[in-house]
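1. can't give you the sequence, but here's the structure:
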């Protein structure tokens, strides 16, 4: 058995030999050692932090090929091209996707079989094919890396129903060890990833979430005219490339036109555009032909560009998850970059609208009834229920969470024997949907709290993700220029007396607590005389430390 020092040395030698890296980045070695020990891992590392290296370096040492599952073909292509530039079989990558012909897919599999390639990139849709599962299983993969793993979570900003079956699909190819990678994952998202992928004995490995080169700034805008002036001031001050995020497709088009009329090189991007136009805009931005991209959240994954100097939000994001993911696209080269949030109270109403209305109980009941008649493919379910692809995926996810859906093989689903009757399953699913919407609304509340805080923004953001930051970040507007009425944080024990200990001492960060009405929660962090707790049923709550202590609102979990 390889000892840990020898294992570390092997990894470092492989990084230098194959990639020319004299040193590894902070936070990379521990996940690599976990992968080499053939264990599952969940790694949360910011955009530009070197997540791809976590499977690439071990992939040169493991006894079999590495299968990389990624949601975007453009992102896959960039990673494949980067590996193939080295010109060695130990790093050669091939792909099986909708972009390849049957002959090209056969050639890719043959290259892996013959040892001419080590990395096989693919998508969940390709893995859903049973013949393809047989082929990949025969390759005896040593590792499966799931990139952008937050896509598997209903709580993630890029939720995709197609990812829901990944746990089943990975088992179908032999269940090799799984490395799940994401740039942002709050506690509910991390729990979802672990559950849906079936990760074993995993403790999330989180590193580098505090981006010290990224300056965080927030401005409340009393009207649109003021918001416009602040945005153009940013563009005039910083001539580098950047992204402006807006809430709606219409806003993207209108703001891009207004910026163009004002003399700025701007274009828009949103999910309602044709695939060809989206690809054209994407490539133009990567080639520095667009200075300002005005976009909805659809513009994000696959933007592997180091020289984005700023990201502006001209609307309140729907959650700190989305905000962190989007600002993480700036300053990937390590040079100073800016993140400016320009928000108005009206923005919050838009995001609450997007959380959606109530789930139609009849639609869920009808779907559950069809599932009880036997195994069906998703295409058959769409035909029988009249549901669209996305709605079907969301309802299946809800039914799965209340034990009313099971996967047969990899392409069919049905109601398992232990599933409740259709009417009861529908009621349970609707209740779960309501719980999720409650949590989502609490995420909007947390985003507003971030925007309104007069304390360190870095600490607020890290606390949301379950990370404790004992010191102010030093790279936000409130740290650089503290507001005149900003509270001064007392020493940790200053709030306590012999008879009345501070809640911070009673409930350490990350400890489990119980509330009589809200149930189980996790303490995420403290700000001034407030504490943030994430409850399973109602989401994020900000509580007064004094009230919690005096009224004994919380007890140890």
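-> Received the coordinates, thanks. What you see is a predicted model; the values in this text were computed from it and never measured.

2. only C-alpha atoms for contact and neighbour calcs from this point on.
-> Fine.

3. Following the longest strand along the chain in sequence, what is the next regular element?
-> Among the segments of the chain that qualify as a strand by DSSP state E, the longest is strand 519-527. Next helix or strand after strand 519-527 toward the C-terminus (DSSP states H and E): strand 530-535.

4. before we move on, the earlier item: just want the angle from the longest strand of the chain to strand 530-535.
-> 150 degrees (axes from the mean of the first three to the mean of the last three CA atoms, to 10 degrees).

5. what comes up buried for strand 519-527?
-> 520-527 (16 or more other CA atoms under 10 Å).

6. Who are the packing partners of that strand?
-> helix 457-464, strand 512-515, strand 530-535 (3 or more CA pairs under 8 Å, 6 or more residues apart in numbering; DSSP states H and E).

7. okay if I get the ones you listed as JSON lines plus distance to residue 218 and mean neighbour count?
-> Below are those laid out as JSON lines (distance: least, CA to CA, whole Å; neighbours: other CA atoms under 10 Å):
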{"stretch": "helix 457-464", "distance to residue 218": "9", "mean neighbour count": "24"}
{"stretch": "strand 512-515", "distance to residue 218": "32", "mean neighbour count": "18"}
{"stretch": "strand 530-535", "distance to residue 218": "21", "mean neighbour count": "23"}
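
8. before we go on, here's another structure to hold up against the first:
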């Protein structure tokens, strides 16, 4: 597809790409795995690019994006990841921006205007944002030169990080006019690759496998039955390391506990996880990046998009649930090509933890049916449910559990029986308590903005605001200051009982044509297949931890790498150090 308002861009050459690489990114040339990947994108063909963690996947679409007319859309799963990438591109003089839920309506409108006027080359979005009708229509009108799908394994239900929102990207691509599409991932087995191609409907795609073997990495597994044993082993490995280290822990609580244990063991470490406020997270990341703290203890989100090439040691304090996840996280060591070490601290209890999460994530049939019936009872004729997700959880028996209820909702959503609309930024329920006479008498002078706000609510909802109405604060006139300006006004009004208000959570709506079904028409066999696939991935991860043979060969065979050899001479099994 040719973007609106642009003539077709002539095919670029590899020499032109090298010039852009040097000018904007400071590298003299592409690495060997990147060369066929960049050539595939420059040719205008759809492509599936599999490069190992640290292999420079982003450059394979960023450089071609700078060589063609029009806008490149990048689908990215994490707010932190797209923010880091855009900040890096800005420093290098590349016009890029992101759209996500952290932005107000004014910022979103400004960035869309820049895209419309050709002032952006790359625009990063989460798949949920791209699926929104307003965003999709605007981007289709602008015209998309290239669609890049990062972390493309999220598309596949056979992948290790399946996300239903990614599953819609094939339809979204079609609605965008079928632009050239490149899918990128560091971890995809042959069956996952096939699913990515099928779900995105890639046309005669060029598939580039950059080789999964990171020859500078040495793999070790250390048996550590208890948390105390793991702490001691981590401290021993970190003291021997000749450079920065990352310790991955499975939960926020574990991150805090392990970081404290390392500090007690005289290892300078900082903690990083999503439960910390943004200032503390940034402080921890900066301390690690600047070498003031040589060790960072983090959940698995840390490392995506972080440009720290000299990490010499990655320690997994607990076994991940999949070999894909382990290989991706361990691969954050040694991105500069120097020798580095990856250590898995293993105990039998690690598997039981993952079995619990798999059971909770795959709702039992009885839970799905119970949730379905609760939604049917509360739905009106159009399918709109009279309460949000939080209220649903509160209404159902506590014995069902919040996680299984969430899993049941995902099943209903994936079966097109229910839609769960994420809470919009600034979506609130407001009920007017004060009389018009009191409003006129008290909201005067410096309080005039509050009276204007109540008048705006009345214009939108009329008498309904007296019993309660839902408003999107982003839709109110800009003179009120958007959500950030309105919330303080609401808080003052509520404190003096002019109004009562609450933020609205995710909204629920059933397919009105299928609401009469007492048992939801769900493909139960497919659900069971997905559950068994997760168990198989867990089996593979445990197989890696317990193998008596070459660990590198085990990983390469799992990913279908044709260069797998029986022995590497560098892992603990081959070296005889286990």
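-> Thanks, I have it. If you're wondering where the values come from, they're calculated on a predicted model, not measured in any experiment.

9. What's the TM-score once they're superposed?
-> Once superposed, the chains reach a TM-score of 0.73 (TM-score structural alignment, normalised by the length of structure 1), with 474 aligned residues with a CA RMSD of 3.8 Å.

10. Trace the longest strand of structure 1 over to structure 2 and give me the residue numbers.
-> The aligned range for strand 519-527 of structure 1 in structure 2 is empty, by TM-score structural alignment.

11. what's the angle from that strand to helix 457-464?
-> 160 degrees.

12. picking that back up, and the helices and strands packed on strand 519-527 of structure 1 as TSV, adding distance to residue 9 of structure 1?
-> As requested, these are exported to TSV (distance: least, CA to CA, whole Å):
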stretch	distance to residue 9 of structure 1
helix 457-464	32
strand 512-515	38
strand 530-535	40
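
13. of all those, which lies closest to residue 37 of structure 1?
-> Closest approach to residue 37 of structure 1 among those (CA to CA): helix 457-464, 29.7 Å.

14. okay, the closest one sits on what stretch of structure 2?
-> The aligned range for helix 457-464 of structure 1 is 551-558, by TM-score structural alignment.

15. Not counting sequence-adjacent ones, nearest residue to residue 176 of structure 2?
-> Spatially, and ignoring its direct neighbours in sequence, residue 176 of structure 2 is nearest to residue 140 (5.0 Å; CA to CA, 6 or more residues apart in numbering).

16. and that neighbour, what does it touch?
-> Residues near residue 140 of structure 2 by CA atoms under 8 Å, 6 or more residues apart in numbering: 175-177.

17. Only the buried residues of the strand or helix carrying residue 545 of structure 2, if you could.
-> Here residue 545 of structure 2 sits within helix 524-546, counting by DSSP H and E. Within helix 524-546 of structure 2, the residues scored as buried using 16+ other CA under 10 Å are 527, 531, 533-535, 537-542, 544-545.

18. now the residues you listed in CSV, with distance to residue 219 of structure 2?
-> Shown next, in CSV, are the buried residues of helix 524-546 of structure 2 (distance: CA to CA, whole Å):
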residue, distance to residue 219 of structure 2
527, 35
531, 29
533, 25
534, 24
535, 24
537, 19
538, 19
539, 19
540, 16
541, 14
542, 15
544, 10
545, 10
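
19. and which of the residues you listed is nearest to residue 239 of structure 2?
-> For those, the nearest to residue 239 of structure 2 is residue 545 (23.2 Å; CA to CA).

20. Pretty sure that closest one sits against residue 221.
-> Yes: between residue 545 of structure 2 and residue 221 there is a contact under CA atoms under 8 Å: 6.3 Å.

21. what touches both of these two?
-> Contacts common to residue 545 of structure 2 and residue 221, judged by CA under 8 Å, 6+ apart, are 344, 346.

22. Can you give me the neighbour number for the aligned residue in structure 2 for residue 111 of structure 1?
-> Residue pairing (TM-score structural alignment): residue 111 of structure 1 is matched to residue 114 of structure 2. Neighbour count for residue 114 of structure 2, taken as other CA atoms under 10 Å: 15.

23. mind checking the SS state of the closest residue to residue 114 of structure 2 other than its chain neighbours?
-> Closest residue to residue 114 of structure 2 in three dimensions, ignoring its sequence neighbours and counting by CA to CA, 6+ apart: residue 120, at 6.1 Å. Per DSSP: H, G, I helix; E, B strand; the rest coil, the local secondary structure of residue 120 of structure 2 is coil.

24. residue contacts, residue 120 of structure 2?
-> By CA under 8 Å, 6+ apart, the neighbours of residue 120 of structure 2 are 71, 95-97, 114.

25. Buried ones from those, can you make that a PyMOL selection?
-> With 16+ other CA under 10 Å as the criterion, this PyMOL line picks the buried residues out of the contacts of residue 120 of structure 2:
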select buried, resi 71+95+96+97
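
26. Nearest to residue 260 of structure 2, out of the contacts of residue 120 of structure 2: which one, please.
-> Using CA to CA, the contacts of residue 120 of structure 2 come closest to residue 260 of structure 2 at residue 97, 37.1 Å.

27. Matching that closest one against structure 1, which residue comes up?
-> Match for residue 97 of structure 2 (TM-score structural alignment): residue 94.

28. in terms of contact, does residue 298 of structure 1 touch residue 268 like I think?
-> No: assessed by CA under 8 Å, residue 298 of structure 1 is found out of contact with residue 268, at 11.0 Å.

29. Alright, calling it a day.
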